[in-house]
Every structure is written in C-alpha cells, then in structure tokens.
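A.B. asks: Provided below are the primary sequence and the corresponding predicted coordinates.
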Amino acid sequence: MPIEQLKTVLRLQATVVEGFGRGGKQLGCPTANLSSKDLGDLLEQLPTGIYCGWATVDGKGPYKAVASIGWNPYFKNKEKTVEPHLLHKFDKDFYGAQLKFLITGYIRPEMNFSSLESLIKAIQDDIAQSNEWLDTTEGESWSQDALFQ
C-alpha cells in the first residue's frame, strides 16, 4: 500500500520523554516519545495510525521519521502516545530535548499482531516505505517547512 500524502499536514512540538523502553530493546527501533502533557488536548484529536514525516531535535536536523500514534494494540497500552522513530543514528538518548515533528504521510492503520516477529517485520516495512517516500521530490520538499525555521 503506497504512502498517502496528508491533505493537511500535522505540526507537533513537544519534549522527548522516557517511554516503555521497548522500541530500542525489543523492536530494534528506538523512539523519541513525545510528552502527552506538552501535546495537551491535541493528543486526543490526533488520528491513530502509522505516519511518516520530518523531525528536528533541539534545532538539529531535519531527520526522516516514522511514527506510531495510538495505543499500540500489541502491547495493550492504556494511554494514547506519539512515538516517532528518527531514521538517523544518534550517539546517545536525548530525553528532555525539544522535538518538532511534521507529519506528512499516512502509512497504515494501527493494528494488532499475532507475534512480536510479525510486528517487527511490519515496522521494518514501514521504515523502508518511509525512507523511500521521503526521498521523493514531494516527500523531501517538506523538510524545508516553516516549522523548522
């Protein structure tokens, strides 16, 4: 399924907070979880699903990103979260940093998986699709958005 360009892009800004520790350890893709306090009422309004876009960390970047917005059904989360995975190798964690996240493309709905392996495979596919789409002229043009100025 091809990535769908959003008709209205989403611009988020929040502090990076510690999550459950599953992204890097269990799934092989560390996430920069956004503070639900910083997102406020917007968090409830955000449609769930898997998305891609561009992000900066304390003004550095922009970096390609893929994110889960929702409850992560496989792990049965009790709270809705925004969990971007930046497609860049960082030397260390950046908890407390300000992350600006421009969501430009919709990949797929949030879903449950029968095994951890099938979840990991879906995440790898999401990352590959995001990388490819964000390298297109349309996808890359968003890296210059006013959010990052």
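C.D. replies: Structure's in. What do you need?

A.B. asks: rest of the way, CA atoms for contacts and neighbours
C.D. replies: Noted.

A.B. asks: Look at the residue lying closest to Pro109 once chain neighbours are set aside and say how many residues are nearby.
C.D. replies: Sequence neighbours aside, Gly49 is the residue nearest to Pro109 in space, at 4.3 Å (criterion: CA to CA, 6 or more residues apart in numbering). Applying other CA atoms under 10 Å, we find 18 residues neighbouring Gly49.

A.B. asks: Pasting the second one now:
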Amino acid sequence: MKSIQKRDCDLLIEDKPVEPPYPIRLPYQEVKVGFGRGSSDLNCPTANIDIPKDNDDLNKNLPTGVYFGFCKLRPNSHNLDSCKQKRVQNDNSEVEINKGIYLKEECKIDLKLPCVLSIGYNITYDDNKIKSRSLEVHVLEKFEHKFYGAEMQLTILGYIRPEIKYNSLDELIDGIETDKLVATEVLTWDSFKDI
C-alpha cells in the first residue's frame, strides 16, 4: 500500500478507501476576492469561498490545517451583464471580477481539478484580519486568467497537516510547496482519483 508523510507535522496518508468524515462536498458557490497575498507573497493564488454557516464539519469539527481534494469551476450565470468589474483593494491594487467568463476558452468548465486547500486563520500573518475560519483553495492547474466571481464546487478528501505559525514567509512558502507536492501525488492514487 502506498503512503506518504513528508514532514513530522504531516499526518500519514495511505492509499486506502476514504473514511468519514470524508468525502466532504460543498455545492457550487462564488469565488470571492481575498487579501491577494496568495498570489503576491506566496506564489500560490487561491480561490476564497465562504464556509457555509450550517456546515459543522468545516466550522467546528475539522481541525484547522491543510487538506486535499478536487474542485470544479463554472462561470457564474448570475449578473453576467456586470462581468469584468474592477474592484480596488485596500492596498490600492485593482482586481477584475470576471465571473469566470474565460473558463470556457481555457476548457476548464466542470472538469474535476486537483486542489490543495487551507481551512484556518492565516496565523503566520498574525494581523487579526481573519476573525472566523477562512477557506482558501489552490487549484493545482495553470490558468491564463483569474476567475473571481466564478462558481466553485469542492470535494475534500483528506487532511495533510495542521495549521502552523511559521517564523518567516520563506518558511511558509516552503511549507506550501510541500503541501502542493503531497496533494499532487496522493490525488493520483486509486483511492482518491475516482471520487
């Protein structure tokens, strides 16, 4: 049986059928604009989605940390007449909310895409901006365009490691790169790839 545990902080992941509470499935919901740090600081752009208030697993039962799974994306059909809006962030940068209109030309609509995700409070930044759990998804595929405002469906299949407060951004980046490698490997295993 295949297994992986790259760091001491990682849980052992084995190539065996998933056990409750997995898989955890979230319905399609809108990708929100976050702080922009995933792209700018960490070379790890993330799709931020709301944690449904009635989902006890994501709000209370699951530990904070890094998980792996699959997601699907589709253009947001609501208010398509307002596509390609610009929004100014707190740091004065502009973000395009395009509702996922470019997903079709990138052939990424409703495909099962591998992802790694964080559920937590971004404790390394220690800026008290996040008062409740956040859910940030990094899709392990390349995209030509950002897809803020698109809709994402998420299936969480397992846990990689707990949320860690790193001493520096370089340590955080190294940790994230290892998380991506772990997720990329395990999502090819028979136990996970066909869910």
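C.D. replies: Yes, it's here. Just so we're clear, the structure is a prediction, and the values are computed from it rather than from any experiment.

A.B. asks: thinking again about what came up before, list the contacts of the residue nearest to Pro109 of structure 1.
C.D. replies: Contacts here follow CA atoms under 8 Å, 6 or more residues apart in numbering; on that basis Gly49 of structure 1 touches 68-70, 106-110.

A.B. asks: So what does it match up with in structure 2?
C.D. replies: Per TM-score structural alignment, the equivalent position to Gly49 of structure 1 in structure 2 is Gly65.

A.B. asks: Let's have the contacts of Gly49 of structure 1 in a markdown table, adding distance to Leu6 of structure 1 and secondary structure.
C.D. replies: As requested, those are exported to a markdown table (distance: CA to CA, whole Å; DSSP: H, G, I helix; E, B strand; the rest coil):
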| residue | distance to Leu6 of structure 1 | secondary structure |
| --- | --- | --- |
| Ser68 | 15 | strand |
| Ile69 | 15 | strand |
| Gly70 | 17 | strand |
| Tyr106 | 7 | strand |
| Ile107 | 10 | strand |
| Arg108 | 12 | strand |
| Pro109 | 14 | coil |
| Glu110 | 16 | coil |
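
A.B. asks: Could you give me the PyMOL syntax to select whichever of the residues you listed are buried?
C.D. replies: To isolate the buried ones among those in PyMOL, judged by 16 or more other CA atoms under 10 Å, type:
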select buried, resi 68+69+70+106+107+108+110
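
A.B. asks: State the distance from the residue nearest to Pro109 of structure 1 to Phe94 of structure 1.
C.D. replies: Relative to Phe94 of structure 1, Gly49 of structure 1 is positioned 24 Å away (CA to CA, to the nearest Å).

A.B. asks: Name the residue closest to the centre of structure 2, please.
C.D. replies: A centroid search over structure 2 (CA atoms, centre = their mean) returns Val137, at 0.9 Å, as the residue closest to the centre.

A.B. asks: so what's that residue up against?
C.D. replies: Neighbours of Val137 of structure 2 in contact, by CA under 8 Å, 6+ apart: 46-49, 115-118.

A.B. asks: Can you give me the neighbour number for Pro73 of structure 1?
C.D. replies: Neighbours of Pro73 of structure 1 using other CA under 10 Å come to 12.

A.B. asks: Met111 is in contact with that one, correct?
C.D. replies: Yes: with contact defined as CA atoms under 8 Å, Pro73 of structure 1 reaches Met111; the gap is 6.3 Å.

A.B. asks: The residue nearest to the centre of structure 2 pairs with which position in structure 1?
C.D. replies: Under the alignment (TM-score structural alignment), Val137 of structure 2 pairs with Pro84 in structure 1.

A.B. asks: Which strand or helix spans its match?
C.D. replies: strand 81-86 (DSSP states H and E).

A.B. asks: By how much does that strand deviate from structure 2 on average?
C.D. replies: Taken against structure 2, strand 81-86 of structure 1 registers an average deviation of 0.3 Å after superposition, with mean CA distance after the TM-score superposition for structure 1.

A.B. asks: could you pull out the strands for structure 2?
C.D. replies: Assigned by DSSP state E, structure 2 shows strands spanning 3-4, 13-14, 24-30, 47-49, 65-74, 85-88, 94-97, 113-120, 134-139, 151-162.

A.B. asks: With that, I have no additional questions.
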